[in-house]
Each structure stands twice: as structure tokens, then as C-alpha cells.
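Chemist: Sequence plus the predicted model coming up.
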Amino acid sequence: MDERLHFEDFIEGQIFQLGEKSVTRAELTCFARDYDPQPFHLDEEAARHSILGGLAVSGWHTAAIAMRLLADGLLNRSASQGAPGVDKLRWLKPVLAGDVVQVETAVVSKRPLATRPSLGLVYFKMTVLNQREELVMTQENPILFLRRASRA
């Protein structure tokens, strides 16, 4: 029997706690050097004088951390078939070196796909909080899942 979560297993309003991740200075600067080499992600002095107030994690790094926690906490134990994109992504507060982010996602809505009866679309809203429980990022997007009812 397939124990993975399928389209039918998701309920509107359901919340999944996806875990937390501490962000080290080394991880922050390594990601920034490779993918977002702006001074406030790489240089302590420049970061102190920026509107971010300190050495800040790239927003894309925050999104990547959230994606990793989503994969580990939900997608890798589901019949996920990928996502058609992200509808909304907002960075609301900087994540600084040493911060701990925690991620959860909630099922907003769901619907079967008329054009692909083997699939259903589940719409999620993800929230990312820091250790002070301040909202630092939100993301809204649909994810495709296999339907149990359509399996032969």
C-alpha cells in the first residue's frame, strides 16, 4: 500500500509544521558569494550601515531554506508531482546571521484537475518566522499531487 500523502489526504485549513534551521554566518556568506553577492550579504561593515542593520541572509537563501524544510517535512513523504510556479513571495524582515527560522505551511484550497484526472492541485501558504516569532517571509503557491482515486 502506498503510504505517501496524496491529493485526497489534504484538508483545507490543515497546517504542517516543517521544522527549523539556524543560519550561520558561514552559510550566509557562502550562499551570497555564489548567488547574491551584494555587500550587505558579504561585508559586516557594509551590512551594519545598510537598512538591513547587519549581515543579512539573501531573500533567495531564505526561500531555499524554506524549500528544503518543505521537501523534508512534507514533499518527500507525498505523491508530489512538482509545482507550476510561485504566485506570491514576500520578504518582510531581514534574516540575520545567527537567526533561527521556523517554517510552516497551510492548505488554503484544493481542486482536482479536469484536464489531468490523475492529478489534483493543492494551494499552500507558507510562513517563515524567526526565533522572535516575527514573520520574515511568506510564499503562496500551488503544488500538484497524484490522486488515489485515479490509480488503476
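Modeler: Done, it's in. Residues are numbered from 1 along each chain as shown.

Chemist: going forward, measure contacts and count neighbours with C-alpha atoms only.
Modeler: OK.

Chemist: Can you classify the residue minimising distance to the centre of the chain by secondary structure?
Modeler: Nearest to the geometric centre of the chain sits Ala66, at 3.2 Å (Cα atoms, centre = their mean). Following DSSP: H, G, I helix; E, B strand; the rest coil, Ala66 is assigned to helix.

Chemist: Hmm, it is touching Val103, no?
Modeler: Yes. With contact defined as Cα atoms under 8 Å, Ala66 counts as touching Val103 (6.4 Å).

Chemist: Now the common contact residues for those two.
Modeler: Contact criterion Cα atoms under 8 Å, 6 or more residues apart in numbering; residues shared by Ala66 and Val103: Val128.

Chemist: next up, a second structure to put side by side with the first:
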Amino acid sequence: MTDLPERTTRYFEDYVPGLTVDCGSVSISEPEIIAFAKEYDPQPFHVDPVGAVDGPFGGLIASGWHTISLTMRQLVEHWVSAGTSLGAAGVDEIRWPLPVRPGDTLHVRASVLEARRSKSKPDRGIIRSLVEVTNQAGEPVLRLIAINFILARNPGT
């Protein structure tokens, strides 16, 4: 399966294993990296462009949490639906295989790995999704597996 139209209201029944949705792209600038990091992750390789050159990454990089925040925005806009999403149960895995650098454009894609009806609350289902983020060169910069609760269109079936 491939993408559904953007801004589609998706219910549990729509998240079938194999569904993959392109969640769009977002670019990140040096000032954004520094501002986020100063507030939430003030490590030198996130806040000091000059000092970061001699650091472990050879230059300024975005906080992984900044990358996740940008990704979450894309997921809210293209993956989960405001009227049916009941939030997340958690994240099973988070990996940052490569750093995100100033000027990178991140491309977000989400795929359903598993979907099952809740046994205790039949008005919803539980989906396990793979979220993959690549940079403009197609290199992986974030991979996570999330578990979400989604309202069912037909609670009794």
C-alpha cells in the first residue's frame, strides 16, 4: 500500500500493516539548531559552531530531540488524525544513525508494522509504526518505532 491523501482522517481500520505514508519534508537552519539546544540540550556540539569543529562530529549538529520534535510535527500533519489519535503508549526504539547538520532537509516516512484491536477498550486499536527520517542525500538520520492508540471507526467489529 502507498500514501493516502493528505489530511485524511484515519481510523484504526485504515492503519493496515504495510501502509506507508510520506509525511513531507522540513529543513533545519543553524540558528534553529542553536536556539533549540540552548533551551533544551546545551551541549557544545549543539550550541557552539566554532568549538564544534574540533568536537566529536566535526561541526555543529542538531540535538536528537530537536530532530524528533521536527519529525513529530510532520507526523501530526500527515500521519495521525486530530480526531482519532488518542496519543502514544510509548516508543520501543530510537536511533540516530547520522547527525543532522545545519541546512539539512529531513524527509519523514511512516509505515504500519502491526495493528490490533484493544482487548480492554474495543473503541480503539493499537498500531505499531516505523518512522524513518532521511536527509537530502537519502541518508538515515532517525529511526523510531512508536506505539499509538487510534479510535476505531466501527467500535464493535
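Modeler: Alright, I've got the coordinates. Note that this is a predicted model, so its numbers are computed, not measured.

Chemist: Can you calculate the TM-score here?
Modeler: These two chains, once laid on top of each other, score a TM-score of 0.94 by TM-score structural alignment, normalised by the length of structure 1; 149 aligned residues with a Cα RMSD of 1.3 Å.

Chemist: Counterpart of the residue nearest to the centre of structure 1 over in structure 2?
Modeler: Per TM-score structural alignment, the equivalent position to Ala66 of structure 1 in structure 2 is Thr71.

Chemist: Contacts only, for its match.
Modeler: Counting by Cα under 8 Å, 6+ apart, Thr71 of structure 2 makes contact with Val108, Val133.

Chemist: Distance check, it against Ala110 of structure 2.
Modeler: When Cα to Cα, to the nearest Å is the yardstick, Thr71 of structure 2 and Ala110 of structure 2 sit 10 Å from each other.

Chemist: what does Glu132 of structure 2 give?
Modeler: As for Glu132 of structure 2, its distance to Ala110 of structure 2 is 6 Å (criterion: Cα to Cα).

Chemist: Tell me which of these two has more neighbours.
Modeler: Summary of the neighbour comparison: Glu132 of structure 2 and Ala110, criterion other Cα atoms under 10 Å, with Ala110 having more neighbours (25 against 21).

Chemist: Let's verify the corresponding residue of structure 1 for that one: helix, strand, or coil?
Modeler: In structure 1, the residue paired with Ala110 of structure 2 according to TM-score structural alignment is Thr105. Three-state call for Thr105 of structure 1 (three-state DSSP): strand.

Chemist: how close does Thr105 of structure 1 get to Tyr123 of structure 1?
Modeler: Taking Cα to Cα as the measure, Thr105 of structure 1 and Tyr123 of structure 1 are separated by 10 Å.

Chemist: try Leu89 of structure 1
Modeler: Taking Cα to Cα as the measure, Leu89 of structure 1 and Tyr123 of structure 1 are separated by 14 Å.

Chemist: Over in structure 2, find the residue span the helix or strand hosting Glu20 of structure 1 aligns onto.
Modeler: Secondary-structure assignment from DSSP states H and E places Glu20 of structure 1 in strand 15-22. The aligned range for strand 15-22 of structure 1 in structure 2 is 20-27, by TM-score structural alignment.

Chemist: check the fit of that stretch onto structure 1 and give the mean distance.
Modeler: For stretch 20-27 of structure 2, the mean deviation from structure 1 after alignment is 0.6 Å (mean Cα distance after the TM-score superposition for structure 1).

Chemist: which of the residues in that stretch are buried?
Modeler: Buried residues in stretch 20-27 of structure 2, counting neighbours by 16 or more other Cα atoms under 10 Å, are found at Thr20, Val21, Asp22, Cys23, Ser25.
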